[in-house]
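1. one predicted model, sequence on top.
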Amino acid sequence: MKHLKHFSPIVLSTLALASSSAFAAQYLTAEQAQLVIFPEASSFKPATLQLNLEQMQQVEKLAGLPARSVAWRVIAAYKDDKLLGHIVLDEVIGKFELISYAVGLLPDASVRQVEILTYRESHGFEIKNANWRKQFSGKTAASGLKLGEGVANISGATLSCSHVTDGVRRIAAIAQLALKK
């Protein structure tokens, strides 16, 4: 550490920021995630989703978490004219950095698939593993979407597991209230 005393605090801060983002890995773009989640789809269309105050309160009650946002980025997947489901794009904080992910939902608001788009943390990247993400399939806001209660933790990735699980539960609640057909 003696050799660092010759650097200004600004240089040290810059080095620290550069090293913290050096672990970022983009696994999928939003467009690639659409094709992975709904490979049978013939088209994808952006869908506007704006929650009103009552819906935000209902999401909080159902998910046990604040709705967090009024506007959500949603993409509808279609096979010809038939709705296959929706993809909701979101970000949650890991330990320090954002985790970008996509949740595929069936028309009944159950989770079809979860994909990690970008992971920026130095630890916890194991949430990218297919076996961990498969735990979400078939679950709804009311069934098994809590860490330790339907979703297993990964040692060394507790915050990433917890925050992504909470995010998926929030999205499942939103789907239950605003997207379910």
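-> Structure received. Numbering: from 1, shown residues only.
2. contacts and neighbour counts: CA atoms only from here.
-> Noted.
3. now the spatially most central residue of the chain. Nearest residue, chain neighbours left out?
-> By CA atoms, centre = their mean, the chain has its centre lying nearest to residue 101, at 3.5 Å. Excluding the flanking residues, the one nearest residue 101 by CA to CA, 6 or more residues apart in numbering is residue 116, at 4.3 Å.
4. another one to put next to it:
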Amino acid sequence: MLKFIYLYLAICLLASNGVAQASSAQFLQQHQFNSSEAKSLWLNKTQQAAIHEILSHPYAGVRIRYWQNTQKAGFVLNEIGKELPITYGIVVDSQGIKAFEVLAFRESRGDEIKNLGFRKQFFGGKLTNDGELNQNIDGISGATYSVRSMTKIAKLALYLHQQISQP
């Protein structure tokens, strides 16, 4: 029985690919945001319509929490992968995406999006005039829905940064 437990633990460790999932508070602290100083963007009808276009479904809330300092903004956002929500932490500044992490992955497949090698594709990404990412994002076989989810969140965070940066 003890051998079975050790084997199970070893398989769990290997399956995690050595990637630890961070909490939103840890993510915010790592990027120099005070988690207790959240701001809110109350969504007007125009913003709700734009977000609906980005996500391909209506956003469930009427406000989005974010953290901001003079140079950058941080967001903790959820989007459905295939069936379950994936929680992302993303930092954006005027130069584009600076950090992008998967804070909670709940799907049974597609967790390759947690790997830094994949996430680096988004770094420096910006929105084009037609609302698309200015960078091509390579897909991952077996993680199509997770990649789509992450791409939607990248576009959403860039859009939200534009909204909170307007005078």
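-> Happy to help now that I have it. The structure displayed is predicted, hence computed values, not measured ones.
5. now the TM-score, please.
-> TM-score for the superposed chains, counting by TM-score structural alignment, normalised by the length of the second structure: 0.74, backed by 147 aligned residues with a CA RMSD of 2.8 Å.
6. the residue nearest to residue 101 of the first structure: neighbour count?
-> Taking other CA atoms under 10 Å as the criterion, the count of residues near residue 116 of the first structure is 25.
7. that older thread, so where does the equivalent of the residue nearest to the centre of the first structure over in the second structure fall, helix or strand?
-> Mapped onto the second structure by TM-score structural alignment, residue 101 of the first structure lines up with residue 88. Assigned by DSSP states H and E, residue 88 of the second structure falls within strand 85-93.
8. just after that strand, pick out the following helix or strand.
-> As assigned by DSSP H and E, the chain's next helix or strand after strand 85-93 of the second structure is strand 96-104.
9. just how off-centre is the helix or strand immediately after that following strand in the chain within its chain?
-> Next in sequence after strand 96-104 of the second structure, counting helices and strands by DSSP H and E, comes helix 116-119. Mean C-alpha position of helix 116-119 of the second structure versus that of the full chain (CA atoms, centre = their mean, to the nearest Å) differs by 13 Å.
10. would you confirm that residue 102 of the first structure contacts residue 117?
-> Yes - at 6.9 Å, residue 102 of the first structure and residue 117 qualify as touching, with contact defined as CA atoms under 8 Å.
11. common neighbours of these two, please.
-> Counting by CA atoms under 8 Å, 6 or more residues apart in numbering, the shared contacts of residue 102 of the first structure and residue 117 are 30, 33.
12. neighbour-wise, which of those two wins?
-> Neighbour count, other CA under 10 Å: between residue 102 of the first structure and residue 117, residue 102 has more, with 26 against 21.
13. helix or strand: which one has residue 56 of the first structure?
-> Going by DSSP H and E, residue 56 of the first structure is part of helix 53-63.
14. next SSE after that helix?
-> Helix 53-63 of the first structure is succeeded, C-terminally, by strand 71-79 (DSSP H and E).
15. mind listing what's buried in that following strand?
-> Of the residues in strand 71-79 of the first structure, 72, 74, 75, 76, 77, 78 count as buried by neighbour count, 16 or more other CA atoms under 10 Å.
16. and the first one, what's its match in the second structure?
-> In other words, residue 72 of the first structure. With TM-score structural alignment defining the correspondence, residue 72 of the first structure maps onto residue 64 in the second structure.
17. so its match sits against residue 47, correct?
-> No - the criterion here is CA under 8 Å, and residue 64 of the second structure misses it with residue 47 at 11.0 Å.
18. could you measure from the match of residue 72 of the first structure over to residue 101 of the second structure?
-> Note on residue 64 of the second structure: its distance to residue 101 of the second structure, by CA to CA, to the nearest Å, is 18 Å.
19. return the list of helices and strands in contact with the lengthiest helix in the first structure.
-> Of all the segments of type helix in the first structure, defined by DSSP state H, the longest one is helix 158-174. On a contact count with 3 or more CA pairs under 8 Å, 6 or more residues apart in numbering; DSSP states H and E, helix 158-174 of the first structure meets helix 53-63, strand 82-93, strand 98-105, strand 146-147.
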